[in-house]
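Asks: sequence first, then the predicted structure:
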Amino acid sequence: MNPPIVSSSCPITLIGGVNPASATLSEVLSIASLVVAADGGADHALAAGVSLEAVIGDMDSISKAAQDAFKDVFHPITEQDSTDFDKALRHIDAPLVLGVGFSGARLDHELGSMTVLVRHPERRCILIGEDTIVLLCPPQITLDLPMESAVSLFPMAEVGCESDGLRWPTGGLRFAPDRQIGTLNKVDGTVTLRPDAPKMLLILPRSALGVTVQAMLQDDVRWPARAR
């Protein structure tokens, strides 16, 4: 287990290297006012006038202006075997992390971020894009979403997922990225999901952010850390 650099009993906003839209950042800050930057995310915080609890990363993407502004909260991690998102997430201890600035640019970076969610299942995190949100589905989650809303399940490895409230039930299915996936499902009632392993990504419309945050904070049952 990595010792935390930042610990909080409240949700934390984590800003990545892709410049988030101002409306997105404002919405997320209204939910989680404590902010950490992953490397170059510090430049976006500086431009938005946001104070930081910490800057975590290998510091190869941050400007001199941001280095000077946040030098008192710098936490360099120089190893090159993980992304800055990985470095930051594994050193934050909070009930929930809301990540902005990790999607909308390079696809390989987005895919890398999805992998980090699975690599650290004990760190509950929602990544927020302009159109969708994505999270590692916890052991159980119940969501009151508008009827017909899109619900996509994408397995990162073999995993089962019992469900209620979906138009196409998932019970009894074995999902895997090279076989069965669960994208483009629809809400048909109160949705409850119960994956049997920390391997299932849940992708929802951006409008579902508030409901999802509330559901995650109400039920803090979480996956254990992976054995290293």
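Replies: That came through fine.

Asks: from now on I want contacts and neighbour counts done on CA atoms only, so please keep to that.
Replies: Fine.

Asks: quick check: buried residues in the longest strand seen in the chain?
Replies: Longest strand of the chain, by residue count under DSSP state E: strand 182-195. For strand 182-195, the neighbour count (16 or more other Cα atoms under 10 Å) marks 182, 185, 186, 187, 188, 189, 191, 192, 193, 194, 195 as buried.

Asks: for comparison:
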Amino acid sequence: MQDPSPGAAADVPLAFDRPLAIVGGGAVDPALLRELAARHVALVGADGGADIIGDAGLVPEAIIGDLDSVRDRAGWEARTRVLHIPEQITTDFQKALYSTSAPITLALGMTGKRLDHTLAALSAVLQYAPMRRLMLIDEVDVALAATGPVRFSAAERERVSIHPLVPIRFRSSSGLFYPMDDLLLEPGGLLGTSNEGTGGMVEIVPADATPWLLILGRERLWDLMAV
């Protein structure tokens, strides 16, 4: 069994020098997959996510997981690399994370359909955000896992949500309708849902390197990749 801890992947099987998209079995827009492929983003299927890639008319560069969900393992093995990891300590998303490296990693199909899968994906983001740049994408939103200050431009009244994965205090903010100066956000307490930009640059500064989520509309995907 491969050690599933984040620090165990110093020599990962698959190292990418360009953006990587890990695709799970949840809700995925096939048009977005084709756009990612056209922009030379590497596509990797987390188990059954390979079939979602295939249904979009694409071939993943690899399939990673315990392979209990992929429809035709033998057929995929004839077309691409298949990395079978039978351990059951981690999810297929975590297996894909500890088996790869990339400058930035997008995660699609990790939310929707099953609530337990969505919660597990958020747990994996919290675990791996200190080690790599991660973004969750669904039909509506894109969520950047941040571990420090973030600066970006936002239109006036644009929705800007800040979600705490664990308790986190923010030192300051600018460019937001609801300031976050010395503000503690925490699950089960105060949240940063549906804040808004005032127009222009937004800066959000946490007090430390605790992971948190910056959530914008999905149309901001390519902008957030450059943040």
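Replies: Yes, it's here. Quick caveat, the model's predicted, so the values are computed rather than measured.

Asks: hmm, back to that, same list (the buried residues of strand 182-195 of structure 1) but as a markdown table, adding distance to residue 2 of structure 1.
Replies: Below are those laid out as a markdown table (distance: Cα to Cα, whole Å):
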| residue | distance to residue 2 of structure 1 |
| --- | --- |
| 182 | 33 |
| 185 | 36 |
| 186 | 38 |
| 187 | 38 |
| 188 | 40 |
| 189 | 39 |
| 191 | 34 |
| 192 | 31 |
| 193 | 29 |
| 194 | 27 |
| 195 | 26 |
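
Asks: quick one: the helices in structure 1, in order.
Replies: Here structure 1 has its helices, by DSSP state H, at 22-31, 41-48, 64-69, 84-89, 107-119, 209-218.

Asks: about what we covered before: which other helices and strands does the longest strand of structure 1 contact?
Replies: Helices and strands touching strand 182-195 of structure 1, by 3 or more Cα pairs under 8 Å, 6 or more residues apart in numbering; DSSP states H and E, are strand 141-143, strand 150-155, strand 159-166.

Asks: relative to residue 168 of structure 1, which of the buried residues of strand 182-195 of structure 1 is nearest.
Replies: Residue 168 of structure 1 has its nearest neighbour among the buried residues of strand 182-195 of structure 1 in residue 185, at 6.5 Å by Cα to Cα.

Asks: aligned partner of the closest one in structure 2?
Replies: Using TM-score structural alignment, the partner of residue 185 of structure 1 in structure 2 is residue 195.

Asks: name the nearest residue to its match, sequence neighbours excluded.
Replies: The shortest distance from residue 195 of structure 2 to any non-neighbouring residue, by Cα to Cα, 6 or more residues apart in numbering, is to residue 160 (5.0 Å).

Asks: what lines up with the one you found in structure 1?
Replies: Counting by TM-score structural alignment, the partner of residue 160 of structure 2 is residue 151.

Asks: let me see the contact set for that match.
Replies: Shown in contact with residue 151 of structure 1 (Cα atoms under 8 Å, 6 or more residues apart in numbering): 183, 184, 185, 186, 187, 202, 203, 204, 205.

Asks: right, and the fourth one touches residue 167 too?
Replies: Yes - taking contact to mean Cα atoms under 8 Å, the distance of 5.5 Å between residue 186 of structure 1 and residue 167 places them in contact.

Asks: residue contacts, residue 218 of structure 2?
Replies: Residue 218 of structure 2 touches 137, 138, 139, 140, 141, 142, counting by Cα under 8 Å, 6+ apart.

Asks: same thing but 10 Å
Replies: 136, 137, 138, 139, 140, 141, 142, 143, 224 (Cα atoms under 10 Å, 6 or more residues apart in numbering).

Asks: picking up where we left off before, out of the helices of structure 1, nearest to residue 178 of structure 1?
Replies: helix 107-119 (15.7 Å).

Asks: matching residues in structure 2 for that closest one?
Replies: Using TM-score structural alignment, helix 107-119 of structure 1 pairs with 115-127 in structure 2.

Asks: so how far does the matching stretch sit from its counterpart in structure 1?
Replies: On superposition with structure 1, the mean distance recorded for stretch 115-127 of structure 2 (mean Cα distance after the TM-score superposition for structure 1) is 1.1 Å.

Asks: residues making contact with that stretch?
Replies: 5-6, 24-26, 90-94, 97, 107, 109-112, 132-136, 144-147, 164-166, 210-213.

Asks: only the buried subset of the residues you listed, as a PyMOL command please.
Replies: One line in PyMOL is enough to select the buried members of the contacts of stretch 115-127 of structure 2, burial here meaning 16+ other Cα under 10 Å:
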select buried, resi 6+24+25+26+90+91+92+93+94+97+107+109+110+111+132+133+134+135+136+144+145+146+147+164+165+210+211+212+213
